[in-house]
Structure formats: C-alpha cells, structure tokens
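Participant: Make a model of this:
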Amino acid sequence: MSAAPTRVPTSGTGVFSTGRAAIAARTLRTDRWWVPPAITVAGLAIFVGYATIRSFVRTAYWVPEYHYLTPFYSPCLSSSCVPGSSHFGHWFGALPSWIPLGFVVLPFLLGFRLTCYYYRKAYYRSVWFSPPACAVAEPHAKYTGETKLPLIIQNVHRYFFYAAFVVSIVNTYDAIMAFHGRDGGFGFGLGNIVLTVNVVLLWAYTLSCHSCRHIAGGRLKHFSAHPVRYWFWTQVSKLNTRHMALAWTTLGTLMLTDFYVMLVSSHTISDLRFVH
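Facilitator: Sure thing, here's the model as predicted:
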C-alpha cells in the first residue's frame, strides 16, 4: 500500500515536524488497530458513568443489619447520611442534593486515578489520541508534554498518593466494621468477602503505584545501607509490574462491591450469611 505525499509542514512536532516524511494517510496499517483504544474508552466510560450516578443517588448505600457501607460513600461525614453509616461522626451538616455524600474523598481519589502513570497512558492514547496506536499519527500538530496547563497538573500524582493511602485505611476500617451480626457481635456473610477482597485489591493497586515505589527506594545511593527500605522496594516493585492489571481490576471490584451493597440494602437480594 502506498500513499501520495503531502506538503511538508512548516511547523509542528513529531510526525508533523519538518524533518519527517509527509504522508497523507493517517496510517498504513490494515489491522483493526482501533479496537484496543475503543475498549479502553468503553471501560472508562462505564465506570465513570456508573460511579457518577451512584455517588449522587443517595439511596441503598448502607446495610444497617450488617454494617455494609459502599466505598462510594465512605467516609460519610454529613448529617444527611443515614443513621449508622457515619463511622467517623458528622463533620458537616445537611448537604444539598447536588453534593455527593462522599465529597470529602472523591476528589482525591479521582485525582489519584487521573494522574496515575498507567491511566495517563490509557486515556492519552484512547481519548486524547496521543498517539492512538503504534504507527498511527496523532491528530495534534504540537505537543508540549506535561509542562503546561492542563497536563502539568499530572505532576502532583505523588501528593494524591498520600490521600489514597489514607482512604485505603478508611476502607479497611469499614471492612472490619462490616463483620457485624444482625443482633450485634460478630457476623460473617458473602458481603464481607466482597468488601474484603475489594479492600485487598485497592491496597495492592495503591501500593503498586510508581510514587510508592519511589518513596520506598528512591534517592537511595546504597541499598545495602538500608535493608528495610530495600526489602520494601523489592516488594513494591513486584506489585508495580501488575499495576495495569490492578488498575482495571479495582475499577471492576469497586462497581461490584457497590452493586452488591445496593442490592442487599434495597432488599433486592438477601445477604448469604455464614455466621449470623
């Protein structure tokens, strides 16, 4: 396959620079290169749509019998929260309906995901088309990287990590509190498994973050002089190789956990109890 040459551009970067061959076709690839970007867009859109709706509906997010609380509403710190769902008290009064009850942490979690090194790759290629695929020219004539607004904001990822770390502790506390029986005392059901698996995977995703890896072993000149940090760095490095898989898995477990709590809270299904 061949393509007729076009006029050499007078400005631009990458494939549009003056030193590159001018090709009229966007790509000479004949395979379905657009499938992976399309799947990525669909996956991200499903999660964003679901999470947005569930964060605003303010229904079926708490199961009082077993103390199940969906992570989309944790921590619930407003007097608008249903009784029992505020594990850390009421820091705020009643909130208008246009403010999610989990508004304290949702911006930080969104910032952590948006600035994540893997998610940058995912939505840069699938949404921003920079580039959409190998050997496929991006539609942008210029690229300034992450040196100007808005992409320069990506550099604050390391600070969002600390917030995500704290939120993981909160989610762990919620999961522990959920081992609650109908009549008080210890209880154990299918919901506990769902909540616990979600928390474990959230910890794995958070600790596999590149920023966490740098905190563990960055700026060390001699690992031998810091055996504890070296050990932690090696463990985080192992997790880091699975960061992409954990990024997608936790999107799924977050929706699954919320969906399960919603079904039980709305009495659509009954929680399968092993210890009442």
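Participant: can we go C-alpha only for contacts and neighbour counts from here?
Facilitator: Will do.
Participant: What ranges does the protein have for its helices?
Facilitator: 35-57, 106-114, 117-126, 157-177, 190-207, 210-217, 227-240, 243-265 (DSSP state H).
Participant: The last one - contacts with which helices or strands?
Facilitator: Counting by 3 or more Cα pairs under 8 Å, 6 or more residues apart in numbering; DSSP states H and E, the packing neighbours recorded for helix 243-265 are helix 35-57, strand 62-63, helix 117-126, helix 190-207.
Participant: one more to line up against the first:
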Amino acid sequence: MATRPTGAKARAEISAKTLRTDRWWLAPLITAVGLFAWVAYATFRVFMQKWYWVDEYHYLTPFYSPCVSEGCEPAAAHFGRFIPDSPWIPYAALSLPFLLLFRLTCYYYRKAYYRAFWMSPPACAVPDGHKNYSGETRFPLIFQNLHRYAFYAAVIISIFNTYDAIMAMQKANGDFGFGLGNVILWVNVIMLWAYTASCHSCRHIIGGRLKHFSKHPVRYRAWTFVSKLNTRHMGLAWITLATLAITDFYIMALAAGWFSDLRFVG
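Facilitator: All right, here's what the predicted structure looks like:
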C-alpha cells in the first residue's frame, strides 16, 4: 500500500459540494419555470371546457383533439362523442393521457425535469440531491420504459392533429378558406411531426436493429434523416410547447370573440 512521503502535505479538505463558480443553477431554474408555466396553462385550458372551437372556420385547438366528450360541440366531435360530460374529465381524455406519457418519458424531458425538479443531478459536476440512486429500475421511474409504446400513440394523435388542420381549410358553409389560424395550425402540426420523428424511439424503430445498412438503402436514408432530426430533439421539444400554447391561445381568442381571424382566402 502506498504511503504519503514523510513531510508531505495532506490533501486539502474541501467543504464545498462543488467547485463550480458559474451560475450552474440558472439553467435548471429556467427549465423549471418554463415547464411549470406551460403545465399550469395547459391544465387550466384543458379543464376550462370552452373557447376551443371556432365553428365558422372549423378551428379546433389541439388541447381538445380529438373532442370525444358528450359535452363537445357536435361539429367539433369528428370521431363521435362517447365519454361522459364531466368538469373533471377533459374533452380530449382519449388522447391527453398518452400525450402526457409520451412527453414525460421523452429522453430530453427526463433530463430536463430530473435536473430542474428532482435535482438528480442539477448540473454537471454538482452532487445529486439524493443519497441513493437506483436509476430507472424501480417504481415509479421504471415506467419510463413505456416510452417506446407511447411513441406509437403519439403518431396516431399527430394524425388526428393533421386531420384537424385539413378540416380547418373548409369553412362552415363548405367553401375553401385559409387564414392566419390555418397557418398557425399547420406550423404546429409540422413541428409536432418533426418532434415526434426526432424521438429516439423513432430512430431505433427505423434503423436501430439493422446489421447491414447496405442491404436496406431505403431504411438507411430514413434513418439518416431521423438521425439529423434527433440532434435537434431538445429544441423541437421546446418549440412544440410554444406552438401548442400559441395555437390554443389563438383559437381561444377567436372563440371568445377577442378579435377576428386574419383571412387570406374566404
């Protein structure tokens, strides 16, 4: 066993938990504030149960899609109304749980709220806020493994949102119409597809199990495209939170009569 030479100084004892002198706490703080603000707004809107549908232009907010409650406006219920109407049950109860599961189990969001809320760890070279660490092998974090299944549900819900955007180009009288609301809806749908396609599970499904890319040129090209999107997964995660909130707020404002839609055609 090596011993310290006679007369050598002992290693300095450092009481500080980290030697980082920068504002390492700023990033998790901003993340926590941003996520909390979005969740608060989304929760408020989901249970508001009004100002979600603009009948004149067939605008349906993504927070209420698909609208399957018996309390939904008949014209907004494209896929039927079969869930009991209750102030405690969201009108889009068929999709919201799966969307929540998809977002919560997303690899980027795990990093975001692990650092921002659970302090596990809050930043690089900063000690974990917990004494013991079991990873995602025990309850409740073991449910993070459901991400690959939530991805399939997210794809189906993105199809619903695309259908809503298409239907919104037909006015109540059946004529074609296009306005600022349509632009906002389509931007949101495109960003949602980009975020969904940039998912790590999507990348694995497309080419993760291939042993020879040369034998699967089509899947290789798709895998290459998704891999490029995957590098922007964090940015797309935040962009889609913004587009969802903007789309919902714009449709709510129109439905409430705060202002009129800017029309380009019809």
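Participant: Quick TM-score on the pair, please.
Facilitator: Scored against TM-score structural alignment, normalised by the length of the second structure, the superposed chains reach a TM-score of 0.93; 255 aligned residues with a Cα RMSD of 1.2 Å.
Participant: Columns mean neighbour count and distance to residue 68 of the first structure on top of the helices of the first structure, output as a markdown table?
Facilitator: As requested, those are exported to a markdown table (neighbours: other Cα atoms under 10 Å; distance: least, Cα to Cα, whole Å):
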| stretch | mean neighbour count | distance to residue 68 of the first structure |
| --- | --- | --- |
| helix 35-57 | 15 | 16 |
| helix 106-114 | 18 | 19 |
| helix 117-126 | 18 | 29 |
| helix 157-177 | 18 | 8 |
| helix 190-207 | 21 | 7 |
| helix 210-217 | 19 | 29 |
| helix 227-240 | 17 | 28 |
| helix 243-265 | 19 | 7 |
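Participant: want to throw those helices into CSV with distance to residue 132 of the first structure?
Facilitator: Listed next are the helices of the first structure as CSV, based on distance: least, Cα to Cα, whole Å:
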stretch, distance to residue 132 of the first structure
helix 35-57, 7
helix 106-114, 18
helix 117-126, 4
helix 157-177, 23
helix 190-207, 25
helix 210-217, 23
helix 227-240, 24
helix 243-265, 18
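Participant: Nearest to residue 82 of the first structure, out of those helices?
Facilitator: Nearest to residue 82 of the first structure among the helices of the first structure is helix 243-265 (11.8 Å), distances taken as Cα to Cα.
Participant: That closest one aligns to what range in the second structure?
Facilitator: Residues 233-255 of the second structure are the counterpart of helix 243-265 of the first structure, counting by TM-score structural alignment.
Participant: distance from the matching stretch to the first structure after superposition?
Facilitator: With mean Cα distance after the TM-score superposition for the first structure, stretch 233-255 of the second structure departs from the first structure by a mean of 0.3 Å once superposed.
Participant: Please tell me how far the counterpart of residue 199 of the first structure in the second structure sits from residue 109 of the second structure.
Facilitator: Under the alignment (TM-score structural alignment), residue 199 of the first structure maps onto residue 189 of the second structure. Shown here: residue 189 of the second structure relative to residue 109 of the second structure, a distance of 20 Å by Cα to Cα, to the nearest Å.
Participant: give the contact list for the aligned partner of residue 55 of the second structure in the first structure.
Facilitator: Under the alignment (TM-score structural alignment), residue 55 of the second structure maps onto residue 64 of the first structure. Going by Cα atoms under 8 Å, 6 or more residues apart in numbering, residue 64 of the first structure touches 84, 85.
Participant: Report the separation between the aligned residue in the second structure for residue 169 of the first structure and residue 84 of the second structure.
Facilitator: In the second structure, the residue matched to residue 169 of the first structure (TM-score structural alignment) is residue 159. Going from residue 159 of the second structure to residue 84 of the second structure by Cα to Cα gives 24 Å.
Participant: Do me a favour and get the end-to-end distance for stretch 121-138 of the first structure?
Facilitator: Stretch 121-138 of the first structure: ends 14 Å apart by Cα to Cα.
Participant: what's the neighbour count on residue 24 of the second structure?
Facilitator: Residue 24 of the second structure: 14 surrounding residues under other Cα atoms under 10 Å.
Participant: The first structure: which residue goes with that one?
Facilitator: By TM-score structural alignment, residue 24 of the second structure lines up with residue 33.
Participant: ok, that match - contacts?
Facilitator: residue 133.
Participant: again with residue 154 of the second structure
Facilitator: Contacts of residue 154 of the second structure by Cα under 8 Å, 6+ apart are 98, 99, 102, 196.
Participant: Many thanks, I have nothing further to ask.
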